[in-house]
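[1] I'd like to go over a predicted model; first the sequence, then the structure.
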Amino acid sequence: MYPDPAYIKALFKKHANGSITPGETAELIAFLQQGDQEALLPLPDELEDLPAPAMDTAATARVFQQLSVITAPAPSPVRRRTLIRRIAAVSAAAAAVAAAVILLYHPAQPKPLLAAVSTGYGSMKTVTLPDGTVVTLNANSMLQYDSAGWQPGAREVWVNGQAFFDVAPDAAGKFMVHAGDQLTVQVLGTRFHVAARPKGIQVVLNSGKVKINSNAQTLVLQPGEMASYRPGDGELSRQNADTLQLTSWKDNQKVFRDVPLKEIADFIEEQFGAEVTFDAPQLSQLQFTGTTPANDLDVLLNILTKSLDIRIDKHNNQVMIMLAR
C-alpha cells in the first residue's frame, strides 16, 4: 500500500525544520527503505519553501550514496540516475532533501553516529550494544551510537524519547548517555530509565549509581530517586520516584497510580501519536489507577471508559473524552 504523497512531503518538511519526532523519523526511514518509491518523493517545486542547509561537495556525494542504498536493495543504473536527477533538479530543494536523508542516519552530534535505532508509535525494540549493554526503546523514540568507535572507556549513546538501560559493567571506563541536548548521564554498572521529551527530561534510577550533568548543575542519584529537567527554566531537581510506575513500560505494561487524565492524555500523544481533547475542562483532572498494556491504545481507552464515568470517541488519530450521558 502506497503512503500518502502529501504526508511524505510533510515528513520531509518537518525533518528539514527540526520538528520531526522519532516516531515520524522511523516512518520516513521505512518509506525510504521500501524501494520503487521515486514517484512519491516530493517534486522540486514542492520543496522550494524548505530551508536549504549548507552542504559541501562531500556531503552531497554521501547523500547520493545513501539514496542508492536505502531506496532500493539492487537498483539498476538507469533507475538510480533518474532518482538522483529528480532530487538534484533544484539545488536548494536537493540540499534540503539530501540533508534530511543524511540526518536520518548521521544526525548532527559531537561525533559521527554510525548506528541509529528508531521505534514508531505503539512499538518497542530491544537493542544489545557492542559491550553487552541491553537497551529497551519505548515507542516514538530513537537511540544513536558510534558503533565504529565503540570501545572500553568510550561508550556513548544519544537518546530522544524513552529508553531503559541495563548497563554492562566495565572497569576500564564509564558509560555516557546524552538525553536530548540538555543532560548527560554518567554511569558505571546500573539499571535506569531515561525519558527525553520536548516537555522535559527524566532520569529514574533502579539500581547502581548515576551522575547527571546539566550545564553547571550536577546530581548524583541513588536507587529509587529521579532527576527532572525543565527546559523552560533550566532547573535540574531530585525527587523520590515510583520506579515501578515510571519504568513498567519496558515489560509492555503501563502502571498508573492516581494519575490525572491530563497526564494520561500526554502519554497517549507520546506513545501513540494521537491527539486527545476534553469536552469539559473538569474531565482532565479525573484520576485513574490501574495497569494497562503499554502499546495497545484501544485496550487503554476501553479500560478508562469502564473505570471512570466517561465516554471516549476515537476516530483515526483523534481521541475525544466526554462526560457519560
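    It's in. None of these values were measured; they are calculated from a predicted model. Residues are numbered from 1 along each chain as shown.

[2] only C-alpha atoms for contact and neighbour calcs from this point on.
    OK.

[3] after the strand of greatest length in the chain comes which helix or strand?
    The strand that spans the most residues within the chain, counting by DSSP state E, is strand 155-166. Next along the chain after strand 155-166, taking DSSP states H and E as the criterion, comes strand 175-179.

[4] what's the closest non-adjacent residue to the residue most central in space within the chain?
    Nearest to the mean C-alpha position of the chain, counting by Cα atoms, centre = their mean, stands residue 141 at 2.3 Å. Residue nearest to residue 141 in three dimensions, not counting chain neighbours: residue 161, with 4.1 Å by Cα to Cα, 6 or more residues apart in numbering.

[5] contacting residues for that neighbour?
    22, 138-142, 194-197 (Cα atoms under 8 Å, 6 or more residues apart in numbering).

[6] about what we covered before: what separates the residue nearest to the centre of the chain from residue 32, distance-wise?
    Per Cα to Cα, to the nearest Å, residue 141 is found 19 Å from residue 32.

[7] ok, now which ones touch residue 63?
    98-99, 101-102.

[8] any idea which element it lies in?
    Assigned by DSSP H and E, residue 63 falls in helix 57-70.

[9] quick one: the very next helix or strand once past that helix to chain centroid distance?
    Next in sequence after helix 57-70, counting helices and strands by DSSP H and E, comes helix 77-87. Its chain's C-alpha centre and that of helix 77-87 lie 31 Å apart, by Cα atoms, centre = their mean, to the nearest Å.

[10] got the angle for helix 77-87 vs helix 57-70?
    130 degrees (axes from the mean of the first three to the mean of the last three Cα atoms, to 10 degrees).

[11] list the buried residues in helix 77-87.
    80, 83-84, 86-87 (16 or more other Cα atoms under 10 Å).

[12] output the contacting helices and strands for whichever helix or strand comes after it.
    Downstream of helix 77-87, the first helix or strand assigned by DSSP H and E is helix 91-105. Counting contacts by 3 or more Cα pairs under 8 Å, 6 or more residues apart in numbering; DSSP states H and E, helix 91-105 is packed against helix 5-17, helix 57-70, helix 77-87.

[13] starting at the chain centroid, how far to the longest one?
    Centre-to-centre, helix 57-70 and its host chain are 24 Å apart (Cα atoms, centre = their mean).

[14] report the buried residues of that helix.
    Quick answer for helix 57-70 (16+ other Cα under 10 Å): 60, 63-64, 67-70.

[15] can I get those residues in a markdown table with distance to residue 128?
    Shown next, in a markdown table, are the buried residues of helix 57-70 (distance: Cα to Cα, whole Å):
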| residue | distance to residue 128 |
| --- | --- |
| 60 | 32 |
| 63 | 28 |
| 64 | 30 |
| 67 | 27 |
| 68 | 28 |
| 69 | 24 |
| 70 | 23 |
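
[16] take this one as well and set it beside the first:
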Amino acid sequence: MSEIEEKSIRFVLKNYKHGVFDTRKAFHEWKNKHDIHTRKRHIGYYWSGVAASLLLCIGTYLYWNMREDDAWMRIAAAGNVMEYMLPDSTFVTLSPHSSLKYRPEVFRKEQREVVMTGKAYFRVHRDAAHPFSVTGQYAVAKVLGTSFQIDETLSDSATEVYVSSGKVLFAAKGENDGVVLTKNMQASLIRGERQPHIVAPQTPNPAAWAAGKFVYEETPLPDVLEELSDYYHVKLTATNADKTLSAEFETDDGVDVIVSLLEESLGVKIEKE
C-alpha cells in the first residue's frame, strides 16, 4: 500500500447527514477497496513520525537561535515552522521569521509572560494561579488555559487573535479593557486604537498551519475548496458545489488524497489547476 493511501484513512469519523462528507463511509469503502489490514504498521509509522518531528524541533531549536542573556531566554524561527515547549508545559508553534522571549527566573514562579514578534500559536497549560500572557508589538492576550493564535504579520499596523479553544482576553497595550474571545472567534486591533473589534475569520481554520489539521462542521463545499486552494497553493473548483462538509483531517494528508476522498464521498468532480 502506498503512502498516499495510508494518509487517506487518518480521518476522525463524523455522523453522516445528507449532502455531508461521510468520513465513516469513505473509510470503509477505501478499506474494502485496498484491503487495509496494517494497524501495527500504522502505529510504527506514527511513532517514527513523532521521532522525526522531535529531532527536527531539537535541531531547529539548537541551530537557529536560543540564548539566555540579560535574564531573557530568546527563541527565534528562521525559514521554517518551529515548535517549542515552555517551562510550564505550554506548547508554542512559531511561524517562519517569528520569535519569542521570556524570563526563566520569574516564569511561572511569579508570572507567565512571553513577548513575541511575528505569528505564533499557543497551547497554554492551565494554571489558575498564574495567568498566561502574550505581549506583541501593539497588543496583549491573557489566558488561563486555551489554544489560540496571535498574528502581527498581516500588516505593519494590526494585530489579530484567533481562538481555537478556551477563552482569551485581547486588549491593546496599556489598556485594562478589551474583548473576550471564545472558540472560533477572531478579533483585530488597529495600531493607535484602544479597543480591538471582532471580525469574522477569513477561513474555517485560520490556525491549520500550526494545529496540523482541518476541521469542518457542515461547512459549504466552496469555502472548503477555497481554504484548501490557499493552503496548498493550487486552484480547486467543483461541479455540484451546493453541498456541505463535516470532517476532520490532517494537513499532511495532502491535497490529492483530500480531493480524491471528496470526489468519491460527495459525488462531485473537482478540477485542480
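    Sure, I can see it. From a predicted model like this one, the values you see are computed outputs, not experimental measurements.

[17] so what number do they get for TM-score?
    With the length set by TM-score structural alignment, normalised by the length of structure 2, the two chains reach a TM-score of 0.50; 198 aligned residues with a Cα RMSD of 4.9 Å.

[18] re the thing from before, what is the nearest of the contacts of residue 63 of structure 1 to residue 272 of structure 1?
    residue 101 (24.3 Å; Cα to Cα).

[19] contact partners for that closest one?
    63, 66-67.

[20] give me the contacts around the helix or strand hosting residue 43 of structure 2.
    Residue 43 of structure 2 belongs to helix 39-63 when assigned by DSSP H and E. The contact list for helix 39-63 of structure 2 (Cα under 8 Å, 6+ apart) reads 6, 75, 77, 82-84.

[21] run the last query once more with 6 Å
    Residues outside helix 39-63 of structure 2 that contact it (Cα atoms under 6 Å, 6 or more residues apart in numbering): residue 83.

[22] can you give me the buried ones in it?
    Buried, per 16+ other Cα under 10 Å, within helix 39-63 of structure 2: 57, 60-61.

[23] Throw those into TSV and include distance to residue 173 of structure 2, thanks.
    Supplementary listing: the buried residues of helix 39-63 of structure 2 in TSV, determined by distance: Cα to Cα, whole Å:
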residue	distance to residue 173 of structure 2
57	31
60	31
61	29
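
[24] between the residues you listed, which is closest to residue 264 of structure 2?
    residue 57 (36.4 Å).

[25] in the stretch 101-250 of structure 2, which spans are strands?
    For the stretch 101-250 of structure 2, strands defined by DSSP state E, counting those that start in this stretch occupy the ranges 112-117, 119-123, 132-135, 139-143, 147-151, 158-165, 168-172, 179-181, 186-190, 197-199, 213-220, 236-238, 244-250.

[26] now for those strands, which one comes closest to residue 31 of structure 2?
    Closest among those, using Cα to Cα: strand 244-250, at 16.6 Å.

[27] mean shift of the closest one relative to structure 1?
    Compared with structure 1 after the fit, strand 244-250 of structure 2 shows a mean deviation of 2.9 Å (mean Cα distance after the TM-score superposition for structure 1).

[28] list the helices and strands that strand packs on?
    strand 11-12, strand 213-220 (3 or more Cα pairs under 6 Å, 6 or more residues apart in numbering; DSSP states H and E).

[29] need these in CSV (columns: distance to residue 265 of structure 2 and mean neighbour count).
    Compiled in CSV, those are given as follows (distance: least, Cα to Cα, whole Å; neighbours: other Cα atoms under 10 Å):
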stretch, distance to residue 265 of structure 2, mean neighbour count
strand 11-12, 13, 16
strand 213-220, 14, 17
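
[30] sort out which residues of the strand or helix carrying residue 321 of structure 1 are buried, please.
    Per DSSP H and E: residue 321 of structure 1 is located in strand 318-323. For strand 318-323 of structure 1, the neighbour count (16+ other Cα under 10 Å) marks 319, 321-322 as buried.

[31] excluding its backbone neighbours, what's nearest residue 272 of structure 1?
    residue 121 (4.7 Å).

[32] for the one you found, the count of nearby residues, please.
    The local packing of residue 121 of structure 1 (other Cα atoms under 10 Å) involves 22 other residues.

[33] shouldn't it be in contact with residue 139?
    Yes. Using Cα atoms under 6 Å, residue 121 of structure 1 is in contact with residue 139, at 5.1 Å.

[34] okay, and the common contacts of these two?
    residue 271.

[35] returning to that earlier point: ok, the buried residues of helix 39-63 of structure 2 vs residue 30 of structure 2, which is closest?
    residue 57 (33.4 Å).

[36] which residues are in contact with the counterpart of residue 171 of structure 2 in structure 1?
    Structural alignment (TM-score structural alignment) places residue 171 of structure 2 against residue 213 in structure 1. By Cα under 6 Å, 6+ apart, the contact list for residue 213 of structure 1 reads 183-184.

[37] for residue 153 of structure 2, see how far away residue 160 of structure 2 is.
    Counting by Cα to Cα, the gap from residue 160 of structure 2 to residue 153 of structure 2 is 9 Å.

[38] could you do residue 87 of structure 2 as well?
    Taking Cα to Cα, one finds residue 87 of structure 2 at 26 Å from residue 153 of structure 2.

[39] neighbour count: the two, which is higher?
    Each of residue 87 of structure 2 and residue 153 has its neighbours counted (other Cα under 10 Å); residue 153 has more, 16 against 11.

[40] so for residue 176 of structure 1, which of the helices and strands packed on helix 91-105 of structure 1 sits nearest?
    helix 5-17 (26.2 Å).

[41] and that closest one, which stretch of structure 2?
    Against structure 2, helix 5-17 of structure 1 falls on no residues (TM-score structural alignment).

[42] can you give me how far that helix is from the chain middle?
    17 Å.

[43] test my guess that residue 140 of structure 1 contacts residue 124.
    No. At 8.6 Å, residue 140 of structure 1 does not count as touching residue 124 under the criterion of Cα under 6 Å.

[44] still on that earlier bit, could you pull up the residues touching the residue nearest to residue 272 of structure 1?
    23, 139-140, 271-272.

[45] how about it, secondary structure?
    coil (DSSP: H, G, I helix; E, B strand; the rest coil).

[46] packing partners of the helix or strand encompassing residue 143 of structure 1?
    Using DSSP H and E, the element containing residue 143 of structure 1 is strand 141-145. When contacts are defined as 3+ Cα pairs under 6 Å, 6+ apart, strand 141-145 of structure 1 packs onto strand 115-119, strand 155-166.
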